[in-house]
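1. Show me the folded form of this:
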Amino acid sequence: MLSRVADNLYWFSRYVRRAENMARLIDVNGQIQLDLPRGAHIAWRPLVNTLGAGAQFERLHGGETPHEADVVRFLLVEPDNPVALRNVVSHARETLRTVRETLPQDCWVAINDLHLYIESNPERAGSRRHRPEFLGRIVDGCMHVSALLTANVSRDTGYQFLRLGTAIEQADMTSRIIDTAAAGLIQARSDDDAEAFQAMQWMGVLRSLAAYQMYRRHLRQKVSVELALEFLLKNREFPRSVLFCLSRIQGILPQMPPRRQVEQVFRGAMGLVFDANPTRLAVVGPGSFVDRLQQELAALHGAVHESYFQA
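-> The predicted model follows:
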């Protein structure tokens, strides 16, 4: 397989999974806001930093306290934000355009329909009334593409690059969504409300990852910081947990051309997650750990790029 084709398949799957997770995160944040009592509010600004767009947001909006509409528009449809959801879907479409012959035609139709929907309805992103429908349409479109890739693509080397991109992207997005909770999205009215709002915040994190029902099924306990971290970092059965994604990568690598650099970096990421102590992270906060995990995942991506795509 040409390295250019492998690179595009890898990035196409990453863009699709990134768009889905961004839509889920913003949608759940809006739903939490509706459930908050008077006097409490959502801090939307941490979402910008979590998704790696802080500098660009400051350039466009300055140092003033941003309104919800400013942040949501910036993250969803701002043309000058390279990581806006609108641009992520556009990148997915353009990436697939160059390798259309390698994937079923239905994949192109689905991603093109999603792109055209976003381009035709950008005003819905800024409207509280229409935003849930807008984001739900994006999640459904991304899941449709993912289903087509799973059901209709031959299990050859190209498919392994699709799976690899999905696994790395999901592990990264799971860590970033955990980081939003560490940043403190819900601003409590008083210290007396802090514990209740903390539980609500971590329920929101689980819902952002479509994990709340599976959390209750596996653990059968109320949501706590420690148990949520345990589930999202180390659960071996839930497909969006970090350990599940890394275990999937562990199964993919033997089916690809061997690259020692990739295997070495992968072992570092796996070791970090294995050694994680959710009880301690719940006390000190998961922020520093998440930073280290994102560095390991970035190093893994760099090793994949250097080993497979620069040849």
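
2. C-alpha from now on. contacts and neighbour counts both.
-> Fine.

3. for the lengthiest helix in the chain, packing partners?
-> Secondary structure assigned by DSSP state H gives helix 3-35 as the longest helix of the chain. Here helix 3-35 touches strand 41-42, helix 85-97, helix 131-152, helix 157-182, helix 191-208, going by 3 or more CA pairs under 8 Å, 6 or more residues apart in numbering; DSSP states H and E.

4. Can you list the helices and strands that the first one packs against?
-> Counting contacts by 3+ CA pairs under 8 Å, 6+ apart, the secondary-structure elements packed against strand 41-42 are helix 3-35, strand 186-187.

5. what's the answer for the last one, then?
-> Other elements packing on helix 191-208 under the criterion 3+ CA pairs under 8 Å, 6+ apart are helix 3-35, helix 157-182, strand 186-187, helix 212-219, helix 225-234.

6. Quick one, which of those gets closest to P79.
-> Checking those against P79 by CA to CA gives helix 3-35 as the closest, at 15.3 Å.

7. Buried by neighbour count: which residues of that closest one qualify?
-> Across helix 3-35, burial judged by 16 or more other CA atoms under 10 Å covers 5-30, 32.

8. Now do the contacts for R259.
-> Counting by CA atoms under 8 Å, 6 or more residues apart in numbering, R259 touches S307.

9. for stretch 138-150, the distance to its chain's centre please.
-> Here stretch 138-150 is found 15 Å from its chain centre; the criterion is CA atoms, centre = their mean, to the nearest Å.

10. what sits up against it?
-> For stretch 138-150, the surrounding residues in contact (CA under 8 Å, 6+ apart) are 16-17, 19-21, 23-24, 103-104, 106-107, 110-111, 114.

11. how about a cut-off of 6 Å?
-> For stretch 138-150, contacts defined as CA atoms under 6 Å, 6 or more residues apart in numbering pick out 16, 20, 107.

12. repeat for stretch 298-311
-> Here stretch 298-311 has contacts from 3, 7, 262, 265, using CA under 6 Å, 6+ apart.

13. Can you list the residue ranges for helices in the stretch 201-311 of the chain?
-> 212-219, 225-234, 242-252, 260-275, 278-284, 287-304 (DSSP state H, counting those that start in this stretch).

14. Is it possible to get a markdown table of those helices that adds distance to V77 and mean neighbour count?
-> Putting the helices of the stretch 201-311 of the chain into a markdown table (distance: least, CA to CA, whole Å; neighbours: other CA atoms under 10 Å) gives the following:
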| stretch | distance to V77 | mean neighbour count |
| --- | --- | --- |
| helix 212-219 | 28 | 14 |
| helix 225-234 | 29 | 22 |
| helix 242-252 | 28 | 20 |
| helix 260-275 | 33 | 16 |
| helix 278-284 | 34 | 15 |
| helix 287-304 | 25 | 18 |
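
15. please give me the structure for this one as well, since I'd like to look at both together:
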Amino acid sequence: MLSRVADNLYWFSRYIRRAENTARLVGVGSMLQLDLPRSVRFTWRPMIDTVGAGEVFNALHPDAGTDVADAEVVRFLLLDELNPSSLRVTLTQAREILRGIRDALPQEVWEAVNDLHLYVGASGERALQRRYREEFINRTVDGCLKVSGLLSANVSRDIGYQFLRLGTGIEQADMTTRIIDAGASGLITPRTEEDREAFRNMQWMAVLRSLAAYQMYRRHIRQRVTGEHALRFLLQNTEFPRSVQFCLTRAQHVLPTMPPRPSVDRHLNRVVGMTRNADPVWLAAQNPASFMDDIQTRLSDLHQAIVEGYFYN
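-> Reported below is the predicted structural model:
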């Protein structure tokens, strides 16, 4: 397979999974905003920093400060064409990649991506209103899942499919850490210190629901939602498909089917060990944002090793 085609397949799967999880990320804030009493202060700004777009947002909105309206943040994360990580831009990039490799994937995949791209363009503005936001997020997530289902059901298990799987695993691991980061960050300012624990658990419940993980959490953990249990489940569970450990294990299973690249194996084993050895009790007691940043940095190093090993060697 040409390295250009392999690169495009890898990035196509990453963009589809990134679009899905960007919508889920906005869903974290939307769920919390609906569940909280009006007297509790909710701040949307940390979500922008979670996706690493703080500098872009500051450049576009120099006078925004920290108290940013929800519609402004939602527009930036979902629709802003000047934000390279927005949902709209991500889907546009996936669509343009697919246009160049349409002979490598089934026609139904092109149709599904194109339909989703047109839907976001036509209905995205409605998502700025709270009453329509959940519908838009659900429709977008369903569209991305349809593409993932088509790839899983209709693509031959050749080397191209392995690059799709590799991109999916790495992107989902990265986005799971970002959604954890968003849920654990300072989105909520409690009225009193006594309320802090209750609202913190509410945040973790929103994180689980946004990742479609709440029911599986209840099945595996069988205890009330706490930061410690949620972190253990989302980081280290080996059976839930969106947990960081599951996604990295998926990537480990892919590598033996591909040409050997010791640097890729080394970087992947490093981030797997870091995740496996994490202490959820300690992370829940502290701010887990720093640990999530470390995982994201290691995943970035892994991505760079993949690029150098498979696409531009």
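
16. among the helices and strands packed on helix 191-208 of the first structure, which is nearest V205 of the first structure?
-> Comparing those by CA to CA, helix 157-182 comes nearest, at 6.5 Å.

17. now the helices and strands packed on helix 3-35 of the first structure in JSON lines, with distance to P286 of the first structure and mean neighbour count?
-> Shown next, in JSON lines, are those (distance: least, CA to CA, whole Å; neighbours: other CA under 10 Å):
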{"stretch": "strand 41-42", "distance to P286 of the first structure": "20", "mean neighbour count": "18"}
{"stretch": "helix 85-97", "distance to P286 of the first structure": "26", "mean neighbour count": "22"}
{"stretch": "helix 131-152", "distance to P286 of the first structure": "27", "mean neighbour count": "18"}
{"stretch": "helix 157-182", "distance to P286 of the first structure": "6", "mean neighbour count": "23"}
{"stretch": "helix 191-208", "distance to P286 of the first structure": "12", "mean neighbour count": "18"}
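
18. Turn those into a markdown table, including distance to V223 of the first structure.
-> What follows is these, written out as a markdown table (distance: least, CA to CA, whole Å):
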| stretch | distance to V223 of the first structure |
| --- | --- |
| strand 41-42 | 19 |
| helix 85-97 | 29 |
| helix 131-152 | 25 |
| helix 157-182 | 13 |
| helix 191-208 | 6 |
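
19. so which of the ones you listed gets nearest N49 of the first structure?
-> N49 of the first structure sits nearest to helix 157-182 of all these, at 8.7 Å, using CA to CA.

20. wait, doesn't P280 of the second structure sit right on E228?
-> Yes - the criterion here is CA atoms under 6 Å, and P280 of the second structure meets it with E228 at 5.2 Å.

21. ok so, going back, could I get the helices and strands packed on helix 191-208 of the first structure as CSV with distance to L293 of the first structure?
-> What follows is those, written out as CSV (distance: least, CA to CA, whole Å):
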stretch, distance to L293 of the first structure
helix 3-35, 17
helix 157-182, 7
strand 186-187, 24
helix 212-219, 22
helix 225-234, 10
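
22. picking that back up, distance to Q201 of the first structure for the contacts of stretch 138-150 of the first structure - can I get that in CSV?
-> Output for the contacts of stretch 138-150 of the first structure, formatted as CSV (distance: CA to CA, whole Å):
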residue, distance to Q201 of the first structure
V16, 26
E20, 20
C107, 35
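
23. As JSON lines, the helices and strands packed on strand 41-42 of the first structure with distance to M270 of the first structure would be great.
-> Below are these laid out as JSON lines (distance: least, CA to CA, whole Å):
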{"stretch": "helix 3-35", "distance to M270 of the first structure": "20"}
{"stretch": "strand 186-187", "distance to M270 of the first structure": "31"}
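
24. Nearest to F134 of the first structure among the helices and strands packed on helix 191-208 of the first structure would be which one?
-> Of all these, it is helix 3-35 that lies closest to F134 of the first structure, at 9.0 Å by CA to CA.

25. what span of the second structure lines up against the closest one?
-> Mapped onto the second structure using TM-score structural alignment, helix 3-35 of the first structure covers residues 3-35.

26. now for E94 of the first structure: what does it line up with in the second structure?
-> Aligned against the second structure - with TM-score structural alignment as the criterion - E94 of the first structure pairs with E96.

27. can the helices of the stretch 201-311 of the first structure go into CSV with extra columns for distance to A69 of the first structure?
-> Listed next are the helices of the stretch 201-311 of the first structure as CSV, based on distance: least, CA to CA, whole Å:
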stretch, distance to A69 of the first structure
helix 212-219, 27
helix 225-234, 29
helix 242-252, 31
helix 260-275, 36
helix 278-284, 31
helix 287-304, 26
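
28. out of those, nearest to F74 of the first structure?
-> F74 of the first structure lies closest to helix 287-304 among the helices of the stretch 201-311 of the first structure, at 22.9 Å (CA to CA).

29. Where in the second structure does the closest one fall?
-> Taking TM-score structural alignment as the measure, the second structure aligns residues 289-306 with helix 287-304 of the first structure.

30. average distance between that stretch and the first structure?
-> Compared with the first structure after fitting, stretch 289-306 of the second structure deviates on average by 0.8 Å (mean CA distance after the TM-score superposition for the first structure).

31. Please identify the residue in the second structure that aligns with L233 of the first structure.
-> By TM-score structural alignment, L233 of the first structure lines up with L235 in the second structure.

32. contacting residues for its match?
-> When contacts are counted by CA under 6 Å, 6+ apart, L235 of the second structure touches 243-245.

33. again, only this time at 8 Å
-> Contacts of L235 of the second structure (CA under 8 Å, 6+ apart): 243-245, 275-276.

34. Look up how far V40 of the second structure lies from it.
-> 29 Å (CA to CA, to the nearest Å).

35. okay, now the equivalent of Q223 of the second structure over in the first structure: neighbour count?
-> Using TM-score structural alignment, the equivalent of Q223 of the second structure in the first structure is Q221. By other CA atoms under 10 Å, 10 other residues sit near Q221 of the first structure.

36. Cool, thanks, signing off.
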